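Enquirer: Curious how this folds, go ahead:
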Amino acid sequence: MPQPSASVVMPAYNCAGTIAASIRSVTAQTLKDWELIIVDDGSSDDTLLLAKSIALRDRRIRIVSQQNAGPSAARNQGIALASAPIIAFLDADDLWAPERLAAIVERFSEEPETGVLFTRVRFVDEHSGAPGRLSDHVARLSAETLLGENPVCTTSNIACRAEVMRDVGLFSHGLNFAEDQEWLLRVAASGRWAICGIDEEWLFYRSGAQSQSADLNAMRLGWLTMMERAKDYGAGLSPRSVRRAYGPFYRYLARRALRLRRPLQSFDFLARGLVADPGLLLREPRRTVLTALGICLSFLPSNTIRGLVEK
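Expert: Presented below is the predicted three-dimensional model:
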C-alpha cells in the first residue's frame, strides 16, 4: 500500500461500548488515504474483538495488542508503527467531524513552521449526546498559555508532524494525567515548532459520570509533576506565569469535584487555587465566583435550592 497522508493512533482499554462509533468517525473522514492503528492496552472486555471485526472490513485499520501499560505507552506503540508524515490521536470514546483530518493535512502543507495543530472541542454528554460547552479558540500556543486549563483539552485534539515526535520525544510513561500538556510543553520549549489552533468545532469529547469518576487527587499529583518538569525545560516560563497557572487548574478540579457531588473536596481545591493565585478572582471573576457559588449551594438541601430558584 502507498504511504498514507495521515496515521491515526487510537489507544483502547475496556471501551467496547464506544470504540465502534470512534472508529466510524475515522472511516467517515473526507480524507481517504489514512491508516488507523488501534492499540489494545490489555482490555478485559470485548474491545479487541470489536476492533478486529471492524478491521476485517477495512484494510486501512491495523490492530495491535499489548499488556496493560497505560494510554501513553499505547500511544507510543502506535507512533512506532505509524508510516505517515502526519500523526493524529483519537481516544476510543471521542469523535471527529468528517472534515477534520483533510483540513489538518492541508494546513500542515501550507505552514511548514507549524508542528502541532488542534481544533476547538465540543463537550457532549456520553449518554444523551446533549451538547455542552465549547472550548475557547487560541490561535497560537506558548508555554505560558498551555498551563492551567489546557486549551487543547485532550490528546484526541493533537495532530502533529512525525518529525516533531522524533525531535522532542514520545509521551511520558510516568504521568497518569497531563501527559499531553507535558509533551506540548516540550514542543513549545524547543522553540522549533509552532502549536496552532484551528477555529472549527471538529472534535467531540464525550463526558459523563464514568469519565468524571477519575481520582481527582491523582490528577492533581500528575499535574504537579508536569509543572515540576516544565520548570526544567527552559520554556521561558516566568515565576509569575507559573504561579498564575495554579489558580485555573485548581478551579478546574473544583468544578469537576462539584459535578461528582463532592462539595468538601471542591471547596478544598478552590481554596488551594486562590491561596496559590490570589489574582485569579480579579482576572477571571465570573467563572471563579460561579464556582464558589456552586460550592455554597451544594451544601444546601435540594428543597432549599429549589425554593431559591423559584423566588
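
Enquirer: rest of the way, CA atoms for contacts and neighbours
Expert: Fine.

Enquirer: just checking, F269 touches F249?
Expert: No. With contact defined as CA atoms under 8 Å, F269 does not reach F249; the gap is 9.0 Å.

Enquirer: More neighbours: those two, which one.
Expert: Higher neighbour count among F269 and F249: F269, with 24 against 21, using other CA atoms under 10 Å.

Enquirer: Spit out the contact partners of that one.
Expert: If you count contacts by CA atoms under 8 Å, 6 or more residues apart in numbering, F269 has them with 250-251, 253-254.

Enquirer: In helices, which of the residues you listed appear?
Expert: Secondary structure from DSSP state H places 250-251, 253-254 of the contacts of F269 in helices.

Enquirer: ok, and the most crowded of those residues?
Expert: Using other CA under 10 Å as the neighbour criterion, A254 leads the ones in helices among the contacts of F269 with 29 neighbours.

Enquirer: Second chain to compare with the first, below:
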Amino acid sequence: MLRVLLSVIVPTRNRADLLLRCLKHLQQQSCRTMEVLVLDDGSDAANRQALRAAWCQLDTRFRLIEVAPTDAVTSSGPSAVRNHGLSQASGALLAFCDDDDLWTDSKHAERLIQLFTARPELELFIGNQRAVHVDGRISDDWLPGLTSICSGLPELVAEIYTITTEQLCRSGGFGHMNMLTLRKTLLDRMGDGFWSRVSYEEDRDFFWRATDAAQSIAFSPRVVCQHHVPDPSRRVNVSTSFSQQERWLVAAMVSQHIAVTVKSPAITQLCLAHEGDLLRRLALHCASHNQPAACLGFARQALGARFSFKWAAYCGWAWLKSFKRG
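Expert: Down below sits the predicted model:
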C-alpha cells in the first residue's frame, strides 16, 4: 500500500448533491498518495443514503467519517468537524476543500507533493481560485493584489513565489480554505487547529494564525480551485444562517481573537483595522434602526479600534442623539 503524503479535509452536512460533485472532481486528481477525508456532520437520512449509495463509485483514496449521528439536531460546526478531520489525517501535508466547491486542476495534489518535497523549508502554500457568484459573474483571481506583485517576487520554482506576511497583509482579502496547503508540523506549532468557539469566519481566523506561525510561505497565481460564493438571501449554509448583524458581531470577535493570538504586528494591525470597519457598520445600522445608545457604544469602540477625525465627529453626533434620547 502506498504511503499517504497528502490529506484533504472535506466537511459536509445535508448537501449530498454538491458534495458528490466536489468528490467527482477530487477523484480526477492524478496523485495516488493522497487521501480524501469526508466528514459528515450529522446529515439527514436522505442525504446519508445518497452519499452511501454513491460511495462505491469512488476509489480507495476516499474515507467517509460520520462525525455525528444521522439527523443530528445540531451540527458540531465547521471548526470542530475540520479539527476532527485533522486529527484523523495520515498525511504530512494537509489541504482542504469545501463540499460546495471544486479542485479544478487535476495535477494540483501531485504538484503540491513535489513542491513540498523539493522545498523542505516551505510550510504554507497558497494557490489561487476563481469565484463564481450567484448572479453568474466569475472572478478569475481571488487575490489580485498579490498576483499583481508576483513579477517582483523571488521565484521559488516556476510560477510559485516566496511571499512575506507583510505582503499578504497588504494584498487585500485572505486565502480561502480551498487554496491552502500546510505541513502538519506547522499545525503542531500553531498549538491549535480551528477555533471551535465560532462557526463563522473560522477560516479567516485559521488562515492568519497559520500565516503568523509559518516560517516560509509560497503563493502561486495559477488557479487550482473554484469557490461558489453563497447566496446571502438563502440560509442554506453556516455563513448565511447568520443575520447580517450577527455576521458583523462574530467577525469583529474573530478579529480580536486573531489580534491576541498572533505575534506579527502587521496581522494585528490589519485585524484591528477590520474590526473598526465592522464596528462602524454596526453603529450605522443601530443609528438607522433608532437605537442611539447601541449606536454610541459601537461608535466609540470603532473609534478606539481605528481612529479618524471624521469618525470622532460622528461619535460626537451619536453622543448628542443618545443624550437627547436619554
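
Enquirer: coming back round to it: spell out which residues are contacts of both of F269 and F249 of structure 1.
Expert: With the criterion set as CA under 8 Å, 6+ apart, the contacts of F269 of structure 1 and F249 do not overlap.

Enquirer: so where do the helices sit in structure 2?
Expert: With helices called from DSSP H, structure 2 shows them at 16-27, 45-54, 78-88, 108-118, 144-147, 165-171, 184-190, 202-213, 244-261, 265-288, 292-305, 309-325.

Enquirer: What I need now is these written out in TSV, including distance to V36 of structure 2 for each item.
Expert: Output for the helices of structure 2, formatted as TSV (distance: least, CA to CA, whole Å):
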stretch	distance to V36 of structure 2
helix 16-27	8
helix 45-54	14
helix 78-88	10
helix 108-118	11
helix 144-147	29
helix 165-171	28
helix 184-190	16
helix 202-213	19
helix 244-261	28
helix 265-288	31
helix 292-305	41
helix 309-325	49
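
Enquirer: Among those helices, which comes closest to L6 of structure 2?
Expert: helix 108-118 (7.2 Å; CA to CA).

Enquirer: Provide the aligned range in structure 1 for the closest one.
Expert: Under the alignment (TM-score structural alignment), helix 108-118 of structure 2 falls on residues 100-110 in structure 1.

Enquirer: The closest residue to D268 of structure 1 other than its chain neighbours: what's it in contact with?
Expert: With sequence-adjacent residues excluded and distances taken as CA to CA, 6 or more residues apart in numbering, D268 of structure 1 is closest to A254, at 7.7 Å. Going by CA under 8 Å, 6+ apart, A254 of structure 1 touches 265-270, 291.

Enquirer: One more: R60 of structure 1?
Expert: Applying CA under 8 Å, 6+ apart to R60 of structure 1 gives the contacts 34-36.

Enquirer: rewinding a little: between the contacts of F269 of structure 1, which is nearest I23 of structure 1?
Expert: The closest of those, once distances to I23 of structure 1 are taken by CA to CA, is L253, at 30.2 Å.

Enquirer: So the closest one sits against P263, correct?
Expert: No. Applying CA under 8 Å, one finds L253 of structure 1 not in contact with P263, separated by 11.4 Å.

Enquirer: In contact with the nearest residue in space to H176 of structure 2 that is not next to it in sequence: list those residues for me.
Expert: Leaving aside its chain neighbours, H176 of structure 2 sits nearest to D203 (7.0 Å; criterion: CA to CA, 6+ apart). Contact analysis of D203 of structure 2 by CA under 8 Å, 6+ apart lists 176-177, 194.

Enquirer: Out of those residues, who's the most crowded?
Expert: Neighbour-wise, these (other CA under 10 Å) top out at F194, 23 neighbours.

Enquirer: how much space is there between it and L93 of structure 2?
Expert: Applying CA to CA, to the nearest Å, the value for F194 of structure 2 to L93 of structure 2 is 16 Å.

Enquirer: next one: A46 of structure 2
Expert: Remark: distance between A46 of structure 2 and L93 of structure 2 (CA to CA) = 33 Å.

Enquirer: do T147 of structure 2 as well
Expert: For T147 of structure 2, the distance to L93 of structure 2 equals 24 Å [CA to CA].

Enquirer: Could you do H285 of structure 2 as well?
Expert: H285 of structure 2 is 43 Å from L93 of structure 2, by CA to CA.
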